[in-house]
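1. This is the structure alone, sequence omitted:
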């Protein structure tokens, strides 16, 4: 449950109508960001930033999460001191039907052949 302190630390997100295909594709062109999205999709639930084991520094992780958030791919919120991440699947599916599923499938195939 969100607390007053959590509400004061709300994170800005673009509204659904401001999410653009070019921004989503640019955000997902990076393999680290695509990995984050694949992990969120596979988990099917909220994950904290620290739950991701990414091969980059903490500051670089922060950058990647910010790019995904600003593109409208993820939603971030605070739970206590943890920054939590959710995939904005409903928004992306409504705006770009089938895109997320196709990208996740393609990324999975790419990883399987690596």
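-> That came through fine. Given the structure is predicted, the values throughout are model-derived calculations rather than measurements.

2. okay, CA-based contacts and neighbour counts for the rest of this
-> Noted.

3. what about the strands in the chain?
-> 47-48, 74-79, 82-87 (DSSP state E).

4. With residue 24 as the reference, name the closest of those.
-> strand 74-79 (10.2 Å; CA to CA).

5. this is the comparison structure:
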């Protein structure tokens, strides 16, 4: 039987797919959403893990939570609790090992698209 403190600590562990379970179609689906792509671009630009609250997304907190969950469940980001903050980091090494050049190509294309006249992101 687990103690209450052991139960509390395990409930704060988030599940992530193992590297070998990350699927290309799931990654591409996650990256196809403009808000999720904005999150990935922000994490890539930061170069280090960031809390969810650092990103100022123009959507509700519940929708933000959904987007982070999709990114985590498909293997694009890892999430870990540090105290009360949920920290996020790109799974760059895993994605590069599975799909060489994909993340950098998507980020470069997104940056170029953002530079076009009339783009607001």
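-> Noted; the coordinates are in hand. All values derive from a computational prediction rather than experimental measurement.

6. circling back: could the strands of the first structure be laid out in a markdown table, adding distance to residue 113 of the first structure and mean neighbour count?
-> A markdown table is the format used below for these (distance: least, CA to CA, whole Å; neighbours: other CA atoms under 10 Å):
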| stretch | distance to residue 113 of the first structure | mean neighbour count |
| --- | --- | --- |
| strand 47-48 | 27 | 17 |
| strand 74-79 | 27 | 20 |
| strand 82-87 | 25 | 19 |
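
7. In JSON lines: the ones you listed, plus distance to residue 61 of the first structure.
-> Output for these, formatted as JSON lines (distance: least, CA to CA, whole Å):
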{"stretch": "strand 47-48", "distance to residue 61 of the first structure": "12"}
{"stretch": "strand 74-79", "distance to residue 61 of the first structure": "14"}
{"stretch": "strand 82-87", "distance to residue 61 of the first structure": "12"}
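
8. Specify the stretch among those strands that is closest to residue 17 of the first structure.
-> strand 74-79 (14.7 Å).

9. counterpart of the closest one in the second structure, which residues?
-> Alignment of strand 74-79 of the first structure against the second structure: residues 77-82, by TM-score structural alignment.

10. related to what we said a few turns ago, nearest to residue 111 of the first structure, out of the strands of the first structure?
-> strand 82-87 (20.1 Å).

11. Can you list the helices and strands that the closest one packs against?
-> Helices and strands touching strand 82-87 of the first structure, by 3 or more CA pairs under 8 Å, 6 or more residues apart in numbering; DSSP states H and E, are helix 31-43, strand 47-48, strand 74-79.

12. cutoff 6 Å now
-> strand 47-48, strand 74-79 (3 or more CA pairs under 6 Å, 6 or more residues apart in numbering; DSSP states H and E).

13. And the helices in the first structure, which stretches?
-> Using DSSP state H, the helices assigned to the first structure run over residues 4-8, 21-28, 31-43, 58-71, 89-95, 99-112.

14. picking that back up, which residues does the match of strand 74-79 of the first structure contact?
-> 71, 72, 86, 87, 88, 89, 90, 91 (CA atoms under 6 Å, 6 or more residues apart in numbering).

15. which residue packs closest to the residue nearest the centre of the first structure, ignoring adjacent ones?
-> Nearest to the mean C-alpha position of the first structure, by CA atoms, centre = their mean, lies residue 74 at 3.3 Å. Spatial nearest neighbour of residue 74 of the first structure, chain neighbours left out: residue 87 (4.5 Å); criterion: CA to CA, 6 or more residues apart in numbering.
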